[in-house]
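Asks: Build me a model:
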Amino acid sequence: MKVQLKKIADQVMVITGATSGIGLTTARKAARRGTRLVLVARNEDALRQLAGELTSEGCKALYVAADVGKEEDVRRVAETAIREFGGFDTWVNNAGVSIFGRMEDVSLEDQRRLIDTNFWGVVHGSLLAAKHLKEKGGAIINIGSEVSDRAVPLQGIYSASKHAVKGFTDSLRVELEAENAPVSVTLIKPASIDTMFVPHAKNYMQVEPQLPPPVYAPEVVADAILHAAAHPMRDIYVGGVAKLTASGAYHLPRLIDSYMKRFAFKQQQSDKPAQDRERNSLYRPVGDGLRQRQGRDGRVHESSWYTQAALHPTATRVLMFGAGLALAALWNSRRSSA
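Replies: As a prediction, the model looks like this:
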């Protein structure tokens, strides 16, 4: 069955992790395009502020304070969307947390908590969304990572959670397709993104963590999410380096191991002393306002040619064909004048 998705302006969209980073950026972009929103996060004060902001700009937005690691909380989100809006068309599982540190140093309690949010949060949201969307059609969009395909040191349990998200998402997609359900299931795999990911992570290292370059803007991910909400896609790599990493992990795993041993540790450790380890969002939200970006010192890529090409393959082929014809014409003209 070919899945038909509504235009963004005609949709009701549920976004988890909506008060920070990718979720916040996506909510603001969707609101400007007329989407009705169900905003989900643990921080009720931030949710109230965001809903007020978007409502003042003409968007219909409501919020539900919820911990996605708890099934009853996520069920309450779905029930609210159905009661207030008559349902939803797209469900974005974006909420996530991270931990920096060697696997042997990170407590099992912290590892379990991360899995509750990053993996079980996706499972809870996806299954509830699938049950609703099988009746009316729509999209489930799960936020994975480039580490869904290639784990990295110092973020071992985070990598494990994103591997699990990929496995669950791929299996769910095939099961829904096998029963001809009118549901699109997309996995988004971003590279390093300038969000509050690092400040919100729990840090076991002696120095402050940092993201390895290249780093992209959250708007690049938000654009990919909104595209997938209206155009069925299997998966989307955000940033060409994410696709390169996945290809390298598949074709040259030992070479990538060697690269990781040599560079990945240094790339994720800054020269700044570690701050208070207890200031993190693993168990409770950090009250630092509605922030889309950390404000990285180095360069942040505001666009990705690779991702744009992946989202618009037909237009890309036409442009490349046109460029080829132009180069051929230029070459022939030079040969004729020689």
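Asks: only C-alpha atoms for contact and neighbour calcs from this point on.
Replies: OK.
Asks: need the longest strand for this protein.
Replies: Longest strand of the chain, by residue count under DSSP state E: strand 183-190.
Asks: which residues touch that strand?
Replies: The contact list for strand 183-190, computed with Cα atoms under 8 Å, 6 or more residues apart in numbering, reads 3, 130, 133-134, 137-146, 148, 166, 169, 172-173, 176-177, 221, 224-225, 228, 232-239, 242.
Asks: quick one, strands of the protein?
Replies: Under DSSP E, the chain gives strands at 12-16, 36-41, 61-65, 90-93, 99-100, 138-143, 183-190, 192-193, 202-203, 207-209, 215-216, 235-238, 269-273, 300-301.
Asks: Just tell me which of those strands ends up closest to residue 84.
Replies: Nearest of the strands of the chain to residue 84, taken as Cα to Cα: strand 61-65 at 8.6 Å.
Asks: gap between the closest one and the chain center?
Replies: Once both centres are worked out by Cα atoms, centre = their mean, to the nearest Å, strand 61-65 turns out to sit 20 Å from its chain's centre.
Asks: Here is a second sequence; please produce its structure as well for comparison:
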Amino acid sequence: MKSTLKPLSEQVIVITGASSGIGLETARSAARQGAKVVLVARDGEALQSIVAEITAAGGTADFHAADVGDPEAVRAAASHAVQRFGRIDTWVNNAGSAIYGKLLDVPDDEHRQLFRTNYFGMVHGCRAAVPHMRDVGGALITIGSIASDMPSPLMGAYAATKHAAKAYVDTLRMELANEGVPIVVTLVKPSGIDTPVAQHAINHAGGEAQVPPPVYDPKLVADAILFCATHPKRDLTMGGAGRAQALFAAHFPHLFDRLAPKAAASFVDPTKEQPGPGNLFASAATGRVRSGEHPAARTTSLYTAAAKHPGITAAVAATIAAGVGAFVYGHPSRDPDRPARIGRQGDRA
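Replies: So this is what the prediction gives:
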């Protein structure tokens, strides 16, 4: 299999979940760089407004309203993109929602709906995109999470959907490669990102749901997605601190089992109330990229910058180890994206 990914300025990119958060930031960034963008989400009025904004700024965009849980609607979105722009070069499965709460406290209907969006929405996207890309190639990108690689107390249902998505994407990659299909299948795994995802979540944990720390700016994920649209990558984790946590969970599972539930206390703010309504069953509060609650969200990631270019990844290997140590010893300020702290007296990594 050999796939030549086009420059962004020559691409047609379809993005699901494009009415807020990572999807909206990615759509705007892709359009600024010359791509033709098709935005997909449930709220057609919101998408129309966003497309008008992108067009007014000189970009080229269109939209198709669709619930990713409906396979026919997703296939219709793919057909619309081809009819409008002639092809699909990159498809981004980004639509998603979240539930906060202990697993036994999550009602069955909410658990099923979460899988309908986060897992089956991704499945429907792949099944809609591949027929249009099978002969000509392109990039098929799914947005997972560091929760794809580790359990997450208070976000167990969300983590389960991301584990399932990872298994599907990894298997689809193998099957397409075995058939010689020139599609690059990529899983992007963000750490905690400053989007409205927690504000849009269903929350059974009390207080106000929070984005699990450390928190990064959505632009970093948009940059990572568009990098993968033009560079063949199997997977890419956005955020060294999140990668360190996943490594720690994999290599020290028993210790992680004891520490993770305590760390999950930071997933809710007991002094506030959960805003509503949530977006699990219907579109809500669209049009915002950021939550407005994390003005100091990180705008750089040394680990991700290195991971984009494997030849220099060894240069940050020590910082990954430091991040694992930071998680073990409970010092969140020490992580792979803060290399200047390594080697200070008292650091243990």
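Asks: which residues of the second structure does the longest strand of the first structure align to?
Replies: Aligned by TM-score structural alignment, strand 183-190 of the first structure corresponds to residues 183-190 of the second structure.
Asks: Point to the residue nearest the middle of the first structure.
Replies: Compute the mean C-alpha point of the first structure, and by Cα atoms, centre = their mean the closest residue is residue 143, 3.5 Å away.
Asks: So it sits against residue 97, correct?
Replies: No - using Cα atoms under 8 Å, residue 143 of the first structure is not in contact with residue 97, being 12.0 Å away.
Asks: still on that earlier bit, mean distance of the longest strand of the first structure to its aligned residues in the second structure, please.
Replies: Here the mean offset of strand 183-190 of the first structure against the second structure after fitting is 0.4 Å, by mean Cα distance after the TM-score superposition for the first structure.
Asks: From the chain's centroid, how far away is that strand?
Replies: On Cα atoms, centre = their mean, the centre of strand 183-190 of the first structure falls 9 Å from that of its chain.
Asks: thinking again about what came up before, which one of the strands of the first structure lies closest to residue 314 of the first structure?
Replies: Judged by Cα to Cα, the one of the strands of the first structure that comes nearest to residue 314 of the first structure is strand 235-238, at 15.7 Å.
Asks: Spit out the contact partners of the nearest residue to residue 93 of the second structure once chain neighbours are set aside.
Replies: Spatial nearest neighbour of residue 93 of the second structure, excluding adjacent residues (Cα to Cα, 6 or more residues apart in numbering): residue 142 at 4.6 Å. Applying Cα under 8 Å, 6+ apart, we find residue 142 of the second structure in contact with 92-94, 122, 169, 186-188.
Asks: mind checking how far residue 142 of the second structure is from residue 308 of the second structure?
Replies: Between residue 142 of the second structure and residue 308 of the second structure the computed distance is 17 Å (Cα to Cα, to the nearest Å).
Asks: do residue 317 of the second structure as well
Replies: 14 Å.
Asks: same deal with residue 238 of the second structure?
Replies: Look at residue 238 of the second structure and residue 308 of the second structure: by Cα to Cα, they are 10 Å apart.
Asks: of those two, who's got more company?
Replies: residue 238 (31 against 20; other Cα atoms under 10 Å).
Asks: you'd agree the more buried one is up against residue 304?
Replies: Yes - Residue 238 of the second structure is within contact range of residue 304, at 5.5 Å (criterion: Cα under 8 Å).
Asks: For residue 233 of the first structure, which non-adjacent residue is closest in space?
Replies: Closest to residue 233 of the first structure by Cα to Cα, 6+ apart is residue 186, at 5.8 Å.
Asks: can you check residue 234 of the second structure too?
Replies: Going by Cα to Cα, 6+ apart, residue 234 of the second structure has residue 186 as its nearest residue, at 4.8 Å.
Asks: count of neighbours near that neighbour?
Replies: Residues near residue 186 of the second structure, counting by other Cα under 10 Å: 25.
Asks: re the thing from before, among the contacts of residue 142 of the second structure, which one lies nearest to residue 263 of the second structure?
Replies: residue 188 (23.8 Å).
Asks: And that closest one, how close does it get to residue 80 of the second structure?
Replies: From residue 188 of the second structure to residue 80 of the second structure the distance is 25 Å (Cα to Cα).
Asks: Kindly report the same for residue 109 of the second structure.
Replies: Between residue 109 of the second structure and residue 80 of the second structure the distance is 31 Å, computed by Cα to Cα.
Asks: Could you do residue 236 of the second structure as well?
Replies: The value you get for residue 236 of the second structure to residue 80 of the second structure, if Cα to Cα is used, is 29 Å.
Asks: And those two? Which one has more around it.
Replies: Each of residue 236 of the second structure and residue 80 has its neighbours counted (other Cα under 10 Å); residue 236 has more, 22 against 17.
Asks: Could you pull up the contacting residues of that one?
Replies: By Cα under 8 Å, 6+ apart, the contact set of residue 236 of the second structure is 186-189, 224, 304, 307-308.
Asks: 7 Å - rerun?
Replies: Residues counted as contacts of residue 236 of the second structure (Cα atoms under 7 Å, 6 or more residues apart in numbering) are 187-189.
Asks: Hmm, residue 99 of the second structure is touching residue 201, no?
Replies: Yes - counting by Cα atoms under 7 Å, residue 99 of the second structure touches residue 201, with 5.4 Å between them.
Asks: With neighbour numbers in mind, choose between the two.
Replies: Set side by side, residue 99 of the second structure and residue 201 show unequal neighbour counts under other Cα under 10 Å, the larger going to residue 99 at 27 against 22.
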